[in-house]
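Chemist: Predicted model and sequence below, questions to follow.
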Amino acid sequence: MTQVETGPSNFIRNIIDDDLKTGKHQSIHTRFPPEPNGYLHIGHAKSICLNFGLAVDYPNALCNLRFDDTNPLKEDADYVAAIQEDVSWLGFKWAGDIHYSSDYFEQLYAYAVELIENEKAYVCELNAEQTREYRGTLTSPGKDSPFRNRPIAESLDLFARMRAGEFEEGSMMLRAKIDMASPNMKMRDPVIYRIRFAHHHQTGDKWCIYPMYDFTHCISDAIEGITHSLCTLEFEDHRPLYDWVLANISIKCKPRQIEFSRLNLQYTLTSKRKLNALVVDKIVDGWDDPRMPTISGMRRRGYPAAAIRDFCQRIGITKQENTVELASLEACVREDLEANAPRAMAVIDPVKVIITNYDEHKTEQLTAPMHPKDESMGTRTLPFSGQIYIDRADFRESANKKYKRLVLGKEVRLRNAYVIKADEVIKDTEGNITEIHCSYDPETLGKNPSDGRKVKGVIHWVDATNNKPAEFRIYDRLFLTENPGAAENVEEVLNPESLIVRHGFVELGLADAVVNDAHQFEREGYFCADNDSNTEHLVFNRTVALRDSWAG
């Protein structure tokens, strides 16, 4: 059996190739196992692309979507739905039905009983403070709980009564009996069940004891027939416990845990706890705020799913921890949008231009390509009259030769239209320009002037009488520092210009802009219609600028 070469080679693929070559496995089975306690972020996208990508690339391979839902205090059905949407949007399909660790609660309980019966687990009554004290430190061994050697029958009875709800939270727990002197703190008789009277989004109030993640995860993998359990490096010291649990219960499947480096991205938080704090403290407008590194936030901002997949493939899979430049992600987004986003014109900071020698009763319908390099996209119609809007930054009363836009007394070309010359400015009482009076050359539509003069500058515009008003949300990175996670107070490193709102105009053809559909607003950047947008109030998010404004 050979690998289908659609993904780049890496050490995990090498392991899989060897396992298939030696016959250890006839096919592979992976899983993506998020805890439904928040929205997925760009770091999860790396794991999604890895696990589901392997299932795409290898013959007869499968990848499960499983929710590791063992902590009802932090989990919610809304997160479950959001995660499913994110995985599907990224372009992946899970094998069969969605799985939940809670599906296996009865089996997990039975395996816990089995550990007790084999003197591999016991009910402990130390409180939280005592448990920490007995656990020891990184430089000193722990000491045995006074309940460690209680009779098997007694632990079985207490564990059954824990399940029946006879004891208060925190009064008892089930611990694995391993080694209190182990140099690996995870192996010092870890807690595998605790009492928690909480409503569960899947099982309701059926259970009042819940298994811990480290006990649940490996057994869930084994029940589902997972061959390669892929996780990030912070779980490396969990692996001995993963293997110990499977070795000490009567389960046939023994998945192999393999760790890879997590995605660390500049100017970005990838801690669900810290991202949740941004939402709770209303620093952002929810999990799908376009400044958030969540998949839903990136989707709302206009990031194409293909660009995120491309980014995850480019950064690769290694064991080496590193921090990836945010510019690398943005470059993938630009490449995709440059090739696929239709063009349009929008004026974000408008100033009116009056073309004085244009017939005031006349309106033309000019034609422009939807994409300069892709004729298959067709053309669009641009209304043109004697009054237009241009961007305020595209005019100066005086400027040097490097300024290639409109200057008083000089000419510039309107994109897909005529050459105009600025003749006069009209100002209000405070000296602000309210109108620019120009003249146009009717012989210059789509070509340079016939008298040999050269017009180098080109600016965009929108007709002043045939347009749609729009709100523009100009998004930038949320933090000013490359490693916001290291800040004691993230509010101190927030970028005050992470969101700037402008009001202007777009081409009439964007009146029915579809939410999330991408457009390149010529000379402005890549934008998409926001969730808040409708035909009565158009709202566009800037996905990314035309070039990296932070470079250098």
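Modeler: Ah, there it is.

Chemist: contacts and neighbour counts: CA atoms only from here.
Modeler: Fine.

Chemist: Which parts of the stretch 351-500 of the chain are strands?
Modeler: Assigned by DSSP state E, counting those that start in this stretch, the stretch 351-500 of the chain shows strands spanning 364-369, 379-384, 387-391, 395-396, 406-407, 411-414, 419-427, 433-441, 458-459, 462-463, 467-475, 499-507.

Chemist: now for those, which one comes closest to residue 522?
Modeler: Ranking these by distance to residue 522, with CA to CA as the measure, places strand 458-459 first at 8.8 Å.

Chemist: then this one, side by side with the first:
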Amino acid sequence: MDHEGSEVRPSNFIRNIIDDDLDSGKHTQVHTRFPPEPNGFLHIGHAKAICLNFGIAQDYSGKCNLRFDDTNPEKEDIDYVHSIQADVEWLGFHWDGDVKYSSNYFDQLHQYAIELIKKGLAYVCFLNGEETREYRGTLKEPGKNSPYRDTSVEENLALFEKMRLGEFKEGECALRAKIDMASPFMCMRDPVIYRIRFAEHHQTGDKWCIYPMYDFTHCISDAIENITHSLCSLEFQDNRRVYDWILDHLDDFNKPNRTRQYEFSRLNLEYTLMSKRKLNDLVERNIVDGWDDPRMPTIAALRRRGYTPASVREFCKRIGVTKMDNLVEVGMLNACIREDLNENAPRAMAVLNPIKVVIENYPEGEVETLSAPAHPSHEHLGKRELPFGRELYIDAADFREEANKKYKRLVLDKEVRLRNAYVIKAERCDKDEDGNVTTIYCTYDPETLGKNPSDGRKVKGVIHWVEASNAKPAEFRLYDSLFTDANPAAAESIDDIINPESLVVAHGVVEPSLVKAEAEKAYQFEREGYFCADNKDSSADNLVFNLTVGLRDTFAG
């Protein structure tokens, strides 16, 4: 059966499950959720989960919640809550109803813990951390029961109440589920479901000094919200056993159409780390300039670098949804942003490594205004004005005193066309004491303005330029991969694979229209690449442009 929206994206195993559940009548409406922990910034791996959960809800005319699984107040912060909401909205999605928090359910979670205690399925354990690890066993050896495992229901209820009242120290005891210490799955060996933390919570303040563990909270929160399909990445596959055990033993949720979890492969991208811990290490050691450093894989960094929501969504669509772990080529992501910007980014001219050109037969003191399209294929985007005068800047790489026929730029005694302007001919040049060219003297043909010269002269080379008296100085941050290894997660030492050329700063000039460049909005700097004004450091008085993506791929490795 074809369901509404099913043709929008290629099918996958999750969509097949949803189709079967709708066909069988198990569910009549799809309800998903995106459940981040507010303990850091989202990265492009989370973008895949966002696009999957919200995309499925859209395609099936269902609902998708944004819920913060906020069970660890020591590592969480309201600033992360706000940044995550902004990231979801930037990607083009909106959640159903109000933002939700697992902390909204702390009273209910507490009662469900009491229910397990009353059923003899949870107990307060006083083993310390080292003892708990020792009792848990290993992958090859089963664990052994805690000496507190057979404490009576009445005593466990009293002890848990003392935990709630703050009568025990942090780490002195914890509430554990009574499952199976001989299970081949470590997560099933009597996992902790409540621990003591004397920490203020960003939503509940100091109401609680005991906090539920993630595995206990996550599945119950899904069930409370009537989530039909709980979509998680593969590292939570074993945890599903804990989730199912908990819901199987709670009266409110032991029913055929309750929440079920399905796992998909996480995103692994070349030259990129996805571990929050490792990313945090890069920030803490100042290897990068914060979580939004454009070399980071965070959504905040992608925005700062000029990536578009449409390009990220397209990338997530192309990589698909499977259960197979693989390393996605970074070229696929670059292709998505490049295709988007090629179609939509306005054009401008910037000279990153300027060298002066003097047009000797152009009138001194005169500056004329030329017209150039904002985009070569979209007339509706209008035109921009370009000052043109006797003195210009071109890129130093666009001039040689001598060159073979394959070189299509400016050469002494040869002609080249200035983009959207005239044909010029290089006559001579000045050099400094080290032999570096400082000034190129040219002549221009006033009859060659535009793309169709009146004399029919064919000039193969076209170079970009900026008129000197109106040029605006700018800083250009040229970004490359942060790592030289395509799989940095497998490296023994991150320090050994840091790319020393991951950020190269150039100082040049841009056309005056770019004084009004909007932060995060990418432009194609003709013949250079796609750049956007930095959302932190750039201003009309101090222009700073970040490289979004080159016109073609080059990799550090």
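Modeler: Good, I have the coordinates. A quick note: this is a predicted structure, and the numbers were derived from the prediction, not measured.

Chemist: where does the TM-score land?
Modeler: Once superposed, chain against chain, the TM-score is 0.98 (TM-score structural alignment, normalised by the length of structure 1); 551 aligned residues with a CA RMSD of 1.3 Å.

Chemist: Count the neighbours of the aligned residue in structure 2 for residue 52 of structure 1 for me.
Modeler: When structure 2 is aligned by TM-score structural alignment, residue 52 of structure 1 is paired with residue 54. Residue 54 of structure 2 has 25 neighbours, counted by other CA atoms under 10 Å.

Chemist: What's the local residue count around the closest residue to residue 366 of structure 2 other than its chain neighbours?
Modeler: Computed as CA to CA, 6 or more residues apart in numbering, the closest residue to residue 366 of structure 2 that is not its neighbour in sequence is residue 389, at 6.1 Å. Burial of residue 389 of structure 2, expressed as a neighbour count using other CA under 10 Å, amounts to 21.

Chemist: quick one: residue 389 of structure 2 from residue 355 of structure 2, how far?
Modeler: 15 Å (CA to CA, to the nearest Å).

Chemist: can you check residue 236 of structure 2 too?
Modeler: 57 Å.

Chemist: These two: which is more packed in?
Modeler: Between residue 236 of structure 2 and residue 355, residue 355 has the larger neighbour count (other CA under 10 Å), namely 20 against 15.

Chemist: And residue 411 of structure 1, how close does it get to residue 459 of structure 1?
Modeler: Counting by CA to CA, the gap from residue 411 of structure 1 to residue 459 of structure 1 is 11 Å.

Chemist: Pick out whichever of the two has more residues nearby.
Modeler: residue 411 (24 against 18).

Chemist: mind listing what that one touches?
Modeler: Applying CA atoms under 8 Å, 6 or more residues apart in numbering, we find residue 411 of structure 1 in contact with 419, 420, 421, 422, 455, 457.

Chemist: Please tell me how far the nearest residue to the third one once chain neighbours are set aside sits from residue 252 of structure 1.
Modeler: Nearest-residue entry for residue 421 of structure 1: residue 411, 4.3 Å, with adjacent residues in sequence omitted and distances by CA to CA, 6+ apart. Look at residue 411 of structure 1 and residue 252 of structure 1: by CA to CA, they are 79 Å apart.

Chemist: which residue numbers in structure 2 go with stretch 99-106 of structure 1?
Modeler: With TM-score structural alignment as the criterion, stretch 99-106 of structure 1 aligns to 100-107.

Chemist: Going along the chain, name the helices of the stretch 301-450 of structure 2.
Modeler: 309-319, 330-344 (DSSP state H, counting those that start in this stretch).
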